[in-house]
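> how would this look folded up:
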Amino acid sequence: MRSVVAASAAGTVFEWYDFFIFAILTSIISRHFYVGLPDAQAFIFTLLTFAVGFIVRPLGALIFGKMGDTKGRKGTFLITITMMGLATVAIGLLPDYAWLETNVGPGAGVIAPILLVLCRILQGFALGGEYGGAVIYVAEHAPASKRGYHTSWIQTSAALGLLAALGVTLLTRSLMGEEAFRDWGWRVPFLVSFGLLVVSLWIRLSLEESPAFKRMQAEGKATKSIYVESFLRWNTLKIVLLALFSIMMAQGVVWYTGNFYTQFFLERLLKLPAIDVNILMIGVTSVSAVLYVFFGWLSDKVGRKPVMAFGMGLMLVAYFPGFHLLTQSANPQLARAQQAAPVVVVADPASCSLQLDLTGGAAQFGRACDILKGVLAN
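Here you go, the predicted model:
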C-alpha cells in the first residue's frame, strides 16, 4: 500500500508542479507574451491563459477517465504524465513576443500568446485525466476503513507540487538575481520539468493495475457505455451533479483563493517583494500538506460530510477578515492610510472610464479622472 501511494503521489506531485509554475510566474509571463498592452490588462490576459487549463480539465477527465476504465490505469497514467511534462518544457522554450517581432517580422509577436495558450490547453487536458485517475487508483487499493487517509496523500501531492514550484522559483530567483530572472531565468523552472518527467515515468512504470480493475476485467463487468451510464441515467447523474455543485465548486474556491489569489494579492496589490511572497507561501503550503493527511484520517473516523462542511464553513467565516489581516500585516502603511486618510475623487462620472479594455487597447484613458484613478490604483 505504501508503494502504491508513494508512486501515485510522486507522479501527481510532478503534474501539479507543472500546472502551478505558470500561476506563480504570471506577473513575469505577462510582460513577455502580452507586450504592448497596459500592465493590468496584460496581467488579466495572462490569468485568462491560466484559466484555459481549467476549461479543458473536465474534457481531459472524461476522455482519460474512460480510457482508464477500459484500458487500465497504468497506461493512462503514462500518457497524461508525458503530455504534461512535454507541454511544460515547451513553455520554457517558447519564443516570446519581442523575439518574434525582432527575428521573424512585425506582427509575428502575436504567435507567442497563441502558442502559450496551446501549451496551457495540453497541461489542463493532461491534469484532468491524471488527478482523478490517481485518486481512483489509490482508492481501489485501500481498505474501506482507511480510504480517506490513503487518498489524502494524493491531495497532499497538490500542496507538495506547489511547494516544489515555489522552491524552484525561489532558488532560481536567489541565485541569478531578480533582473536576470525576469529577463530569461523564469524559463528555468519550466525546463526543470524534464528531469522530473524522467523520474516520474520511471516510478510509474513500476506500478501494477489495481485489484479492482483486474477483477472487473476478469468478471467481464467493464461497461461499454460509460458516458450514457454517467450522464443519461438519473440515479448516476444526480451523484455527478451533487459532487460538482456541492463539493468540487467549494473545493476549487478554497484551494485557488488560498494558494493563488493570495499570491497575486500580496505581490500586485500590497506590493510585497516577490521573494518574500514565495517564502511566505512555502511556509503556509508546508503546514497545509500535513493538514490534508490529518483531515483525510479524520474523515475515516467521523465521516466525509462533517469534515467537508467544516472546511466550507471555515472558508465563509475566515476569508474577509483574513484578507484584511493580510493587508495590515504586509502593508500596514496602506491599511492605516485607508482608515485615517481615505482618498475621495470628485469628478463628473461621464469623464471616468472603466479602465479595462479586453479588446486590445482602443481606449486611451487620457482624461483627468482616468489618469487620477490610474495613479491611485498603482
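
> Going by C-alpha atoms from here, please, whenever you check contacts or count neighbours.
Noted.

> For Ala362, identify the helix or strand it belongs to.
Ala362 belongs to no helix or strand when assigned by DSSP states H and E.

> quick one: it from Ala42, how far?
Separation of Ala362 from Ala42 (C-alpha to C-alpha, to the nearest Å): 14 Å.

> Those two: which is more packed in?
Set Ala362 next to Ala42 and count neighbours by other C-alpha atoms under 10 Å: Ala42 wins out with 23 against 8.

> thought that one was touching Ser30?
Yes: the pair Ala42 / Ser30 is scored as a contact, 5.5 Å apart, by C-alpha atoms under 8 Å.

> Leaving out the residues flanking it, which one is nearest to Phe64?
Nearest non-adjacent residue to Phe64, counting by C-alpha to C-alpha, 6 or more residues apart in numbering: Gly129, 4.8 Å away.

> contacting residues around that neighbour?
Applying C-alpha atoms under 8 Å, 6 or more residues apart in numbering to Gly129 gives the contacts Arg57, Gly60, Ala61, Leu62, Ile63, Phe64, Gly65, Thr76, Thr80.

> Alongside the first, I'd like the structure of this one:
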Amino acid sequence: MAATMQGGKPVPASRPMTKEERKVILASSIGTVFEWYDFYLYGTLAVIIGNQFFSALDPASRTIFSLLAFAAGFIVRPFGALVFGRLGDMIGRKYTFLVTILLMGLSTFIVGLLPGYASIGVAAPIILIILRMLQGLALGGEYGGAATYVAEHAPPGKRGFYTSWIQTTATLGLFLSLLVILGVRTAIGETAFAEWGWRIPFLVSILLLGVSVYIRLSMNESPAFVKMKAEGKVSKAPLTESFGQWRNLKIVILALVGLTAGQAVVWYTGQFYALFFLTGALKLDGATANILIAISLVIATPFFVIFGSLSDRIGRKPIIMAGCLLAVLTYFPVFNALTKAVNPDLAAAQAKNQVVVTADPKECSFQFNPTGTSKFTSSCDIAKQVLSSSSVSYENVAGPAGAPATIKIGEQVITSYNAAGLPADELKAKDSALKKAVTDDLKAAGYPAKADPAKMNTFMTIVILVYLVILVTMVYGPIAAMLVEMFPTRIRYTSMSLPYHIGNGWFGGLLPATALAIVAQTGNMYNGLWYPIIIAAVTLVIGTLFVKETKDNDIYAND
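Sure, this is the predicted structure:
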C-alpha cells in the first residue's frame, strides 16, 4: 500500500500514532459516548415513558407504541445523515460535530422537563415524538462524522483498531445510561422513579452536554479534509455525487444490504431485544435485568477492539459475515437456553403444560391497537388478549367455523366468549370470570407470575448475554473502518452515513417494536426472532457474494 499523505506530507506506514492524534480521537470517542447516552435513555426507559405519555392506550399497545416512538428517532436518522453528511463533506467534520451534539443534548434535556399525558393530553406524545425525531437527526450526522474523523487520523494498517474505539461508544453510552438509571432507581425507590425519578437521567444530560461541547471545540479538523480543501477538491454537490452516479450508488446499496442491515439487527437483538425479552417474556424485574445487561456489556465490550484489530490482519468482511452466520444459526437455541436460565419455572411449565388457543381463524384479528380505539370483541381476540396481558406464550390451532375460541392449559380447557352486543354488567362479569379461570389454571399448571431471582442460574444467564454481545462486537467492531474504506474522501461522510443509518435506523431501530408485534400476533414468545434471523441471512448471502474486502484500500484516494 502506498504511503499515506497527511497534511500534504508522506507518512511512513510503520509510524505509531502521535500524542495529538490519540488526543483528538479520544476526544471524539468521549463526545460520541455522551451522544449515545442521550439517545438510549429513551429505549432503556421505554415502558415507563409509555405509561407517562401513552397512558390512554391499553397495556399491550402502550408498550408497542412507546417502542414505535423510540423507533421514530431511528426512522429520521437517514435524513440526518443526508443533511449533516453534506455539511461534513462541504465545510468540514469538526463544526458538523458541534451542531449534532448541541441538537442531541438540548432535545434530551427537554424530554426531562416535558409534562406527561395526564397534564397536557395528546400534546405530550406529539412533542415527545418531535424531540425523538430531533435526536434522530442529530445522531444521523454524528456517526459518519466520528468514524470518518477517526479513520482519517489513524495510521495505515491500524484503521480497524482505531475506529473500533468509536464502535465501543454506542455500547458504552448504553452502559452509562443503565448505570445512571440504576443509581437513581436505587436511591429513590421504584415507585418514585416510575412517577418522577425517570426524568433525572434526562436532566443530568445537560452536564454531559457541557463537557461534550468543550471537547468538540478543542478538536482539530481531519487532516484528510484539510488536505482536500487545500487542493480545492472539496465536493460542491456531495449528495449528487454520492447517489446520482451509479458507480457510487451501487456501493451505497451494497453497503446497506450486504453489511449494515445484518449488522444492525444483530446489534439490537444482542442488547436491546435481549433486555426487553428478560423483562417482558421472562418476567424478570427491571433492576435485575439492567444489572445483568450491564455486566454482560462490561465483559464483552473489549471484543469491539479485539475484532477491530483482528480485521486489520485478516480483513473486515470475514468477521462481519461470521457474526451474521452465528446469529442465524444460534438465536433460537440461545434464547431458549436464556428462558431456562432466567425463569426455570416458566420453562418447565411450558414444556409440561403447553397453552393452546383453538379458534376459527376468521375470528382472529391482528393484536395491535396503536390508537387505543379498536375494540376486540370476538372470542379469539378476547382469549389472546387475556393471555397477552399475562405475557403467556401460546400456540394457535385452527378451530371449526363459528365455534367459540378455547384456551387449553395443560389438560384444562376454558371457553372464551363473544362480547359483541353484551350488556355492560354481563360483559364485566364474563371478563372477570375468564381472567380468573385463566389465572387460576396458569397457577395450577406451574406458570409463575414473575421470575424468581433465587431460582435463576445467574452464571449461565451472564454467559448467554455475553455471547449475544460478542456477536454484536463481531459485526460492529470492524464495520466503521470498512464503510470509510468503501468511499472516496470528497463524499465519504455523506456516502457512508446513509447506508449506516438506514440499516441501523430502519432495520435495527424498528426491531423491538416489529418483534413484539410478531409475538403479539402469533402468541409464541420466540417468533420475534425471525425478524433478525431473516435480515441477517440476507446480509450474509449478499455480503459474501458481492461485497469486496476493503482493508488495503487507500482512504486518501479522492476518486
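
> returning to what we had before: between the contacts of Gly129 of the first structure, which is nearest Gly313 of the first structure?
Gly313 of the first structure has its nearest neighbour among the contacts of Gly129 of the first structure in Arg57, at 26.6 Å by C-alpha to C-alpha.

> Alignment lookup: that closest one to the second structure.
Alignment note: Arg57 of the first structure maps to Arg77 in the second structure; criterion TM-score structural alignment.

> Also Val307 of the first structure?
For Val307 of the first structure, the aligned residue in the second structure is Ile319 (criterion: TM-score structural alignment).

> ranges for the helices of the stretch 151-300 of the first structure?
Under the criterion DSSP state H, counting those that start in this stretch, the stretch 151-300 of the first structure contains helices at 178-180, 187-191, 193-204, 211-218, 226-231, 234-242, 249-256, 262-264, 274-302.

> Neighbours of the equivalent of Ile299 of the second structure over in the first structure, how many?
Applying TM-score structural alignment, one finds that Ile299 of the second structure aligns to Val287 in the first structure. Neighbours of Val287 of the first structure under the rule other C-alpha under 10 Å: 12.

> could the contacts of Gly129 of the first structure go into CSV alongside secondary structure?
CSV is the format used below for these (DSSP: H, G, I helix; E, B strand; the rest coil):
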residue, secondary structure
Arg57, helix
Gly60, helix
Ala61, helix
Leu62, helix
Ile63, helix
Phe64, helix
Gly65, helix
Thr76, helix
Thr80, helix
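
> Mind giving me the ChimeraX select for these, buried ones only?
If you want just the buried ones from those in ChimeraX, going by 16 or more other C-alpha atoms under 10 Å, the selection is:
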select :57,60,61,62,64,65,76,80
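
> Max pairwise distance over the contacts of Gly129 of the first structure: which two?
Maximum distance among the contacts of Gly129 of the first structure (C-alpha to C-alpha): 15.1 Å, for Arg57 and Thr76.

> got a list of what the match of Arg57 of the first structure touches?
Contacts for Arg77 of the second structure (C-alpha under 8 Å, 6+ apart) come out as Gly136, Leu137, Ala138, Leu139, Gly140, Gly141, His501, Ile502, Gly505.

> Now name the helix or strand holding the first one.
Assigned by DSSP H and E, Gly136 of the second structure belongs to helix 123-153.

> Please tell me which residues of the first structure that helix aligns onto.
Alignment of helix 123-153 of the second structure against the first structure: residues 111-141, by TM-score structural alignment.

> Next: stretch 174-184 of the second structure.
Going by TM-score structural alignment: stretch 174-184 of the second structure matches residues 162-172.
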